[in-house]
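> no sequence on hand, only this structure:
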């Protein structure tokens, strides 16, 4: 153990327990695994941890994730009042109204904590609009390249925990984080997954393709290509298909992109495509967020989802659908498209699939380099443990109070 780490550890061991809340305030469960693994590590360091959720599904997912220490953690469920519920019926099509109302209507609860740990940026409203004096700790859910992950709102957080140097360097370049208020710790979600697992989901030996479109009305291939992709796989018998989009795509019918100023109505999937032996359609189950499909498939087909970075933990072919005619070369928001073939139409898909493994030798070194830049790893130590240590050390220094 180095001298700095030794001093760091001794300081942590001598501190009084701090009250730390883990806030999960979303419609779906996909953000939970990015911060929940840190909870047991904080408990092991003697900290007082409360889990705050806004849905039963989130709470259940947290409980599964932290089963070894669950009895030492308090759980609180937050909700909004009847007036906000009525407004949400209309407003949810345009803004995440329920999430915002949950923040505004539970400020008194949040005020009880020394810090809140969150996996999303909507919680910055607690500081920017709701005048809450609290230390906010942010761990991004995912390690992707989309520009929305590098917005000015990041500056409201007192401590930003990051999966690797790629994200850190881009945030530093944008002056979104500052020295003493960020740390590269790794990817806690990986701590919860058996990366050697290979689920068998089909009763044949065909190559399996994972189609994982995003939900963004501009960036996602679903809107202009998705149904054609499903139809093509339905007609052929050379490949299996897992259609597992970002869990938010089928959460609502109307999708609005504030960033790109676009609104689109999602189409329904015909029943005839849901009952095929070689096509599996999953629009939001636990398997969509726990890497089951990432570990089961042979070829990745996607667009803007950060899930591709989980995919390259085991380098395999990638194909990206450029449905919105992006000028992606040299653009950091499309850095992941350098890790595979990029095609502009579904008519190019059969050839791209046919040569995917033959061309993988071109892309494997890029995937390996991208993984190293995206995810910090230390043999014999978990990302969750490093994150917990950084949280306690930061709070002990009270750096967020420094002008």
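Nice, I can see it. As the structure is a prediction and not an experimental result, all values here were calculated from the model. Residues are numbered from 1 along each chain as shown.
> contacts and neighbour counts: CA atoms only from here.
OK.
> can you give me the buried ones in stretch 125-137?
125, 126, 132, 134, 135, 136, 137 (16 or more other CA atoms under 10 Å).
> residue contacts, the second one?
Yep, that's residue 126 we're talking about. Residues counted as contacts of residue 126 (CA atoms under 8 Å, 6 or more residues apart in numbering) are 103, 104, 107, 132.
> please redo it, this time with the cut-off set to 7 Å
Counting by CA atoms under 7 Å, 6 or more residues apart in numbering, residue 126 touches 103, 132.
> next one: it from residue 55, what distance?
For residue 126, the distance to residue 55 (CA to CA, to the nearest Å) stands at 20 Å.
> just the fifth one next, same as before
Residue 135 sits 24 Å away from residue 55, going by CA to CA.
> ranges for the strands of the stretch 201-350 of the chain?
For the stretch 201-350 of the chain, the strands defined by DSSP state E, counting those that start in this stretch cover 208-212, 240-243, 254-257, 262-265, 279-281, 299-302, 318-321, 341-343.
> next up, a second structure to put side by side with the first:
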């Protein structure tokens, strides 16, 4: 990495695998459309590297340089802290001396400006690309203004960043959601997950325990599908729930006694990230994850949202996605909500309206938009 200089653009893949699908095609498109800048991809773990390499091969191997950082020594200890990957902060000290002379660094992490300040990195432009389309306050943090430029998914984020984070329109541009391009390019033959053709429900709780429904609702959901074997259940929480289980003090042990043939439990697999479960399911059960956008973009289908923290959500913009389905607050109302969702989608019109606001979709892919905009931004500096 010693040759990184003002003719280099660096794309950082040092967070979890759930970030990679959003950034890899913008990086590869950037390498493909121009030869003014060298394109460098830096990975922080093997799971990220596997996605990067497979996508690069499928995308006809554009000219770019790829580096996988070695794990910090302590993470060679088996099951060290039971984490799925080393935390990003463990890599910043190592990479800061290489990236500080680049033309630009592109990241999907809100924390990148903090590390630029900590290590006094002031030459590269710092670019942010959203890793999802969430509507929580987190996605509209005024500190996003510390980035030099933002690539945003749609008109909703563009407007709200102006109104609530006071970010000037000159610092951002709408590109769409590059992960949707990745899903279209990379999604392989759909595996048969169950030995039946019954309706399949996909439960995908968020990783943040202060927002997630998993603590209060996981047992009632598993019990419902244990009894109601006319339906299938994919029980696949966000992988960060497994990653942070020690920190949260939450035991992720759901396999017993829930071993029915109609229940698939996956606590840290890739199939929840690569669109496999999305494509295989008929009803989405969730809380605050931006996965709902991918769900509706794949095709509009019923959604059930679990209001486990009894939020007064209707006038709260952080819960904009809940307009896409039935919101359940009482566990006693769960069964009727699931039964209704199995037979009809009463929210299709609202779902289609939601997606139009959340994601730009036109005759050019989001990855192409992002690559072109990034190149033009650098040329105009």
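Thanks, I have the structure now. If you're wondering where the values come from, they're calculated on a predicted model, not measured in any experiment.
> TM-score for the pair, please.
Once the chains are overlaid, their TM-score stands at 0.89 when taken by TM-score structural alignment, normalised by the length of the second structure; 368 aligned residues with a CA RMSD of 2.6 Å.
> if we can go back for a sec, export the strands of the stretch 201-350 of the first structure as TSV, with columns for mean neighbour count and distance to residue 149 of the first structure.
Formatted as TSV, these follow (neighbours: other CA atoms under 10 Å; distance: least, CA to CA, whole Å):
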stretch	mean neighbour count	distance to residue 149 of the first structure
strand 208-212	25	19
strand 240-243	25	25
strand 254-257	18	14
strand 262-265	14	18
strand 279-281	18	28
strand 299-302	24	18
strand 318-321	26	20
strand 341-343	19	22
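> mind putting those strands into a markdown table with distance to residue 350 of the first structure?
Below are the strands of the stretch 201-350 of the first structure laid out as a markdown table (distance: least, CA to CA, whole Å):
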| stretch | distance to residue 350 of the first structure |
| --- | --- |
| strand 208-212 | 12 |
| strand 240-243 | 13 |
| strand 254-257 | 30 |
| strand 262-265 | 28 |
| strand 279-281 | 16 |
| strand 299-302 | 12 |
| strand 318-321 | 11 |
| strand 341-343 | 11 |
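> which residue in the second structure lines up with residue 284 of the first structure?
In the second structure, the residue paired with residue 284 of the first structure according to TM-score structural alignment is residue 268.
> let me know how buried that match is, in neighbour terms.
17 (other CA atoms under 10 Å).
> what separation is there between it and residue 299 of the second structure?
Computed as CA to CA, the residue 268 of the second structure to residue 299 of the second structure distance reads 25 Å.
> then residue 105 of the second structure?
Distance of residue 105 of the second structure to residue 299 of the second structure, given as CA to CA: 34 Å.
> those two: which is more packed in?
Legend: neighbour count by other CA under 10 Å for residue 105 of the second structure and residue 299, higher for residue 105 (21 against 15).
> most distant residue from the middle of the second structure?
residue 227 (32.3 Å; CA atoms, centre = their mean).
> what residue of the first structure matches up with that one?
Per TM-score structural alignment, the equivalent position to residue 227 of the second structure in the first structure is residue 235.
> now do the same contact list for that match.
By CA under 7 Å, 6+ apart, the contact list for residue 235 of the first structure is empty.
> next: residue 227 of the first structure.
For residue 227 of the first structure, the contact set (CA under 7 Å, 6+ apart) is empty.
> what's the neighbour count on the aligned residue in the second structure for residue 111 of the first structure?
Under the alignment (TM-score structural alignment), residue 111 of the first structure maps onto residue 100 of the second structure. Look at residue 100 of the second structure: counted by other CA under 10 Å, it has 21 neighbours.
> just residue 286 of the first structure next, same as before
15.
> can you give me the helices for the second structure?
17-33, 46-58, 89-99, 112-118, 155-164, 178-186, 214-227, 239-243, 245-248, 276-280, 291-298, 334-341, 348-358, 366-379 (DSSP state H).
> between those, which gets nearest to residue 131 of the second structure?
helix 17-33 (5.6 Å; CA to CA).
> for the closest one, which positions count as buried?
17-32.
> got the contact list for it?
Helix 17-33 of the second structure is contacted by residues 11, 13, 39, 47-48, 52, 62-64, 108, 131, 178-179, 182, 273, 367-368, 370-371 when judged by CA under 7 Å, 6+ apart.
> how does it look with 6 Å?
Helix 17-33 of the second structure is contacted from outside by 39, 48, 62, 131, 178, 179, 367, 370, 371, using CA atoms under 6 Å, 6 or more residues apart in numbering.
> how far does that helix sit from its chain's centre?
A distance of 13 Å separates the centroid of the chain from that of helix 17-33 of the second structure, by CA atoms, centre = their mean, to the nearest Å.
> what do you get for stretch 10-22 of the first structure?
Distance, stretch centre to chain centre, for stretch 10-22 of the first structure: 27 Å (CA atoms, centre = their mean).
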